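Peer 1: Pasting a predicted model and its sequence here:
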Amino acid sequence: MADPTSYRPKPGEIPDSPGVYRFRDEHRRVIYVGKAKSLRQRLNNYFQDLAGLHPRTRTMVTTAASVEWTVVTTEVEALQLEYTWIQEYDPRFNVKYRDDKSYPSLAVTMNEEFPRVQVMRGPKKKGVRYFGPYGQAWAIRETVDLMLRVFPVRTCSAGVFKRSAQIGRPCLLGYIGKCSAPCVGRISPEDHRQLAEEFCDFMAGHTGTQLRRLEREMQQAAEEMEYEKAARVRDDIDALRRAMEKNAVVLTDATDADLIAVAEDELEAAVQIFHVRGGRVRGQRGWVTDKVEEIATPELVEHALQQLYGEERGDAEGSSGSGGVPKEVLVPALPDPVEPIAQWLAGRRGSHVSLRIPQRGDKRALMDTVRRNAEQALVLHKTKRASDLTTRSRALEEIAEALDLDSAPLRIECFDISHLQGDDVVASMVVFEDGLARKSEYRRFQIKSFAGQDDVRAMHEVISRRFRRYLLEKQKTGEWPEEELGGELETGPAPAAPAPAHPAPAGAGADGQSGQPAAGAARDEDGRPRKFAYPPQLVVVDGGQPQVAAARAALDELGIDDVAICGLAKRLEEVWIPGESDPVVLPRTSEGLYLLQRVRDEAHRFAIRYQRGKRGKRLRSSPLDAVQGLGETRKKALLKHFGSVKKLRAATVEEISQCPGIGRKTAETVAAVLAGSAPSAPAVNTATGEIVEEE
């Protein structure tokens, strides 16, 4: 691992101008390519104190052994050169997009004497018109089959075309009228090319022109009493309209646009792109990337634009297809700065390109649809990744190696604390076994011993409660001698577990959708499951060094020393171990880090869900809810005017009616309801007249 000071350029060597820089490792391989408006300012950021760098950046600069740069004139030139070098060197620390599957496109080989319509995958070729990409190849073939009736363009391979020309007999499509048979000279090369151009115009969204032309031909044939010809043209129009129906209309106007949406988390990002031509979705595409470097949404958008349009050309061969640069590009966030990327897109298209964020209307609604597709793609990618047995095994092995465990942690429990400014403090416990969530083992805790924003104290309490219950379960079965449990555990028996058919009580509940016990779980004598019978090999807490120390202290107080503990801090994804002053930094591509993050996020989700439910019940229990005809606006006005329900209850009808929006009749109703909901008077013994105190 190299020391960045060993290859840091001398002061004054780095120019203060736009350019592109490359970091190389000891083997002279390019590991990172970046661009900058000012090379001097950007590179100086990499050579500051290592403790102040992000872990990903720290790993990159310590892996590198040298840095070099190239000066350019403008930021647009820097953008173009950066993309070229990323494609050439494939640096390991740059964002790399990969297709989540191989998408086929409809291609028309305009670079041949007799253009051919076919389904193509892979890199694009010069002189070929592309439309798509499409989700399935069969969808392309169905559309082409309908359109060949009107535009009988050649679809056969070069071998079939050559053989038909040699024998002087066309293929089957030529006999049934779905090919103009240029192989046997039924149509001239010029007329066949005209057919191919009309086919491309229709696919590019210029549908109205072709339909109007066919309607004129049908009317003319009918006027000339050529009814058979008119019927054929009528059927051609119906075929084209059926082909158009295969692409849903999403915008009322003839919009040409690409819509790009991003769904991301700390480790990965999914990009979805909808190609809209002539107001219709003509294609869809998706990418997934590992976030090897620290990168925000605007930078992800910039990289996606480079990936999408990097190889496009602004000439007529590529601009009309759905893969070319359209007039409008809609994104979730604008790159910073936006001017260079806008100029670059305009250069690729050959005219102005509108790059913006949709704010309202149909385009905003369609952007929401694209975003949902991106979120679904990210979820599907993570699901496939988590369901892979080999990947899960590697993740557990990496965790065991990083934390210096004797064996892979087959059972992992993660704890998280949730509250709203110190109110409704709750905690969650989620369980992962063999790298998969075990929702029947989830538990939730209500922190009642204190209130406030003290996550460390709450973590100590919840860990103590969970493992105290575990020791009590062992005491029941005789696995742990009673004299070794300590006096603190003898305060009373553990609460009985509820029957599986009923929801779990607050303090030890499970997810509402997964509350049933797992098959084979440890059970009491009466057949009910023992909730804390199994100890984990690893406890993960959501937090850094303070939370980890609190969890370790709780286990030490109970005499448990065979359970490993670690914490995962959200900000930098650092793994903290008890007693260590420095965290363990797992690589961003580590499957172990991905599993720890998934466990942590699940615990956070479960805690937030429980906390919101408790808060919602508390907010819905206002005495004003019983006042008929009193809406939320006037409730808020009353509480704002008086400050609290207690002061409102003590107010007179006249004082209540002085609140804006509250009339005399409503004030009387509010006063009557609050008087009826007041705390009940103390009970009086009728025999002695003494007040009976509540226990």
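Peer 2: Received it, and whenever you're ready, just let me know what you need.
Peer 1: C-alpha only now, for contacts and for neighbours.
Peer 2: Will do.
Peer 1: Show the contacting residues for residue 456.
Peer 2: Taking C-alpha atoms under 8 Å, 6 or more residues apart in numbering, we find residue 456 in contact with 546-547, 550.
Peer 1: And here is the other one:
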Amino acid sequence: MADPSSYRPQPGQIPDSPGVYRFRDEHRRVIYVGKAKSLRQRLANYFQDLANLHPRTRTMVTTAASVEWTVVSTEVEALQLEYSWIKEYDPRFNVKYRDDKSYPYLAVTMNEEFPRVQVMRGQKKKGVRYFGPYGHAWAIRDTVDLLLRVFPVRTCSAGVFKNAARTGRPCLLGYIGKCSAPCVGRVSPDEHRELAEEFCDFMAGRTGTYIRRLEKDMTAAAEEMEYERAARLRDDIEALRKAMEKSAVVLADATDADLIALAEDELEAAVQIFHVRGGRVRGQRGWVTDKVEAVTSGDLVEHALQQLYGEESGDAVPKEVLVPALPDPVEPIQTWLTERRGSNVSLRIPQRGDKKALMETVHRNALQALALHKTKRASDLTTRSRALEEIAEALDLDSAPLRIECYDISHLQGDDVVASMVVFEDGLARKSEYRRFQIKGFEGQDDVRSMHEVITRRFKRYLAAQEKSAEWSDTELDDDEGPVESRLTEDDGRPKKFAYPPQLVVVDGGQPQVAAARRALDELGIDDIAVCGLAKRLEEVWVPGEDDPVVLPRTSEGLYLLQRVRDEAHRFAITYQRSKRAKRFKAGPLDDVPGLGDARKQALIKHFGSVKRLRSATIDQICEVPGIGRKTAETILAAFAQAAPAAPAVNTATGEILEDEEQTPAGATDAPTGGGPVTAGTPEERRGQEP
């Protein structure tokens, strides 16, 4: 690992002007390329105390062995040079988008004497008009089959074309009227090129003018009693309309725009792009990238724009590009897009209307693409095995942790404190083992005490199950009661409730939470279960009794698995907390206040933070909420005064007041499910399920 101070430039060497810089490793390989409005200010950020750098940036500067730069005149030139060098050197620490699949395009080879319509993939060629990308090649062929009736452009390969020209006989499409047969001279090269240009105009969205022209010709042919020609034109119009129906109208004003949406987490980002031409979605594509450097959403958008339009011809850049976040600064990238198009390009964030609604649709596609990518990565057996081995090595475990339990605490300003326990076995989520807890031993925002309580309660039940197992093993059962194992296991043979211990306990948090979990286990006399914590801010792995965290490599599958476990625990906890908050809000005394609608209820809760604080407020304090008068405030306090506290749950058989038990949803399965509220099951059905 190199010391950045060993290759730091001397003061005054770095110019205070726009430019592009390159970090190289000890083998002179370029590992990072960046641009800056001021090289001096930007590079100074890299040569500061390593503790102040983002972990990924810290890894980059310690991997590098030298830095060099090139001065340019403007930020736009810096943008262009940065893109060229990224394409040339393929630096390992730069954002590199990967297509989630190879998309097919509808291509028209306008660079040939007789342009050809075909399906093309891969690198784009100069002089070829591209439309798409499409989700499937068959969608292109269906569209072309409809359009060839109206625009009989050549679709055959060069070999078939030459053979037809040599023999003087066209192919089958020429005989059935779906090719103008330029190979045998039925049309001249100029006439065939005109057909190809009309085909391109139609595909580019200029459909209305052409259809109106055909309708006018059809009417004229009917008036002149050329009924066969009128019928043929009628069928042509119908074919064109069918082709248009394959692309949904999403923007009524016939807008040409590209919409770019992001879905990201700490490690990866997914980009989805909708190409809208003439108000219709003409193509869709998506990328996934590893975030190997510290980047913002604006940076990801800038890299996506570079990759999307860097190799494209100018006509591929639309008038309008809608994005979720703007690069900082936005002027260079907007100037670059304008130069590529040859006219003004609007780069902005949609705020309202159809464009904002369509952007939300694109964002949902990005979320699904990221989830699918993670699912594919997690389902690979080799990858999961490597992840477990890396975790075992990093935490110095005797064997791979085949069962991992992760715990997270969730609350709203100290109210409705809940906790979640999620289980991963062999690197996969075991949703039927999920548990959720209510924390009522104390009030306030004390995640450390909450974590101690949850771990204590969970493993007390584990010890109780072990003791019960020992008692039953020493007791002779009647023949009709079955073996001891049936008393300790479910129907599928798995241990009941908390009877199955993990090899590793993961908590969401840093040193304090890890120490609380370890202390709870020590108090119970459990010393054969490893504990670690994963802190969100820097993705550091903390272990008990250590002052420094364990830093797993950025590309580590072990780190990726720990993050998945932690994120799932967080999701499960916050879903339960929100459901409890919603139930409390709906069942509260505010519902009984006449004339108090949802808007003013929400305003009250937002102002005071909780119903509990609202209950203890004075009339004057309630009147401070916008829209609440003194009479309404008095009615609210009267409603609170009349509301009786809920009675505790009682066991009807024994008369005992029931304690707050761990709750899990009923009907659990291990199949992936979507998000949603969760509901508690009966004591016999307390088997967790992802909501």
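Peer 2: Nice, thanks for sending it over. Predicted model only: the values in this text are computed from it and were never measured.
Peer 1: Of the contacts of residue 456 of the first structure, which is the most crowded?
Peer 2: Counting neighbours by other C-alpha atoms under 10 Å, residue 547 comes out on top of those with 25 neighbours.
Peer 1: Residue 41 of the first structure and residue 11 of the first structure, how far apart?
Peer 2: Taking C-alpha to C-alpha, to the nearest Å as the measure, residue 41 of the first structure falls 12 Å from residue 11 of the first structure.
Peer 1: higher neighbour count, the two?
Peer 2: Neighbours were tallied for residue 41 of the first structure and for residue 11 using other C-alpha under 10 Å; the higher tally belongs to residue 41 (14 against 9).
Peer 1: Secondary structure class of the more buried one, three-state.
Peer 2: helix (DSSP: H, G, I helix; E, B strand; the rest coil).
Peer 1: Adding secondary structure and distance to residue 264 of the first structure, write the contacts of residue 456 of the first structure out as CSV.
Peer 2: Below are the contacts of residue 456 of the first structure laid out as CSV (DSSP: H, G, I helix; E, B strand; the rest coil; distance: C-alpha to C-alpha, whole Å):
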residue, secondary structure, distance to residue 264 of the first structure
546, helix, 28
547, helix, 27
550, helix, 32
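Peer 1: for those residues, which one is nearest residue 467 of the first structure?
Peer 2: residue 550 (13.7 Å; C-alpha to C-alpha).
Peer 1: which residue packs closest to the closest one, ignoring adjacent ones?
Peer 2: Nearest non-adjacent residue to residue 550 of the first structure, counting by C-alpha to C-alpha, 6 or more residues apart in numbering: residue 460, 5.1 Å away.
Peer 1: Show me what the one you found lines up with in the second structure.
Peer 2: In the second structure, residue 460 of the first structure lines up with residue 452, judged by TM-score structural alignment.
Peer 1: And the helix or strand hosting that match, what's buried?
Peer 2: For residue 452 of the second structure, the host element (DSSP states H and E) is helix 447-473. Going by neighbour count (16 or more other C-alpha atoms under 10 Å), the buried part of helix 447-473 of the second structure is 447-460, 462-463, 465, 469.
Peer 1: give the contact list for the match of residue 460 of the first structure.
Peer 2: Contacts of residue 452 of the second structure by C-alpha under 8 Å, 6+ apart are 513, 516-517, 519-520.
Peer 1: Over to residue 278 of the first structure?
Peer 2: 204-206, 253-256.
Peer 1: Closest one to residue 635 of the first structure out of these, please.
Peer 2: Nearest to residue 635 of the first structure out of the contacts of residue 278 of the first structure is residue 253 (C-alpha to C-alpha; 45.3 Å).
Peer 1: Might you report the residue contacts of the residue lying closest to the closest one once chain neighbours are set aside?
Peer 2: Closest residue in space to residue 253 of the first structure, ignoring its immediate chain neighbours: residue 279 at 5.8 Å, by C-alpha to C-alpha, 6+ apart. By C-alpha under 8 Å, 6+ apart, the contact set of residue 279 of the first structure is 205, 249-256.
Peer 1: now do 7 Å
Peer 2: Contacts for residue 279 of the first structure (C-alpha atoms under 7 Å, 6 or more residues apart in numbering) come out as 249-256.
Peer 1: longest helix anywhere in the first structure?
Peer 2: helix 591-620 (DSSP state H).
Peer 1: gap between whichever helix or strand comes after it and the chain center?
Peer 2: For helix 591-620 of the first structure, the following helix or strand on the C-terminal side (DSSP H and E) is helix 632-642. Offset of helix 632-642 of the first structure from its chain centre (C-alpha atoms, centre = their mean, to the nearest Å): 39 Å.
Peer 1: Between helix 591-620 and the strand or helix carrying residue 276 of the first structure, find me the angle.
Peer 2: Assigning secondary structure by DSSP H and E places residue 276 of the first structure in strand 268-277. Here strand 268-277 of the first structure points in a direction 80 degrees away from that of helix 591-620 (axes from the mean of the first three to the mean of the last three C-alpha atoms, to 10 degrees).
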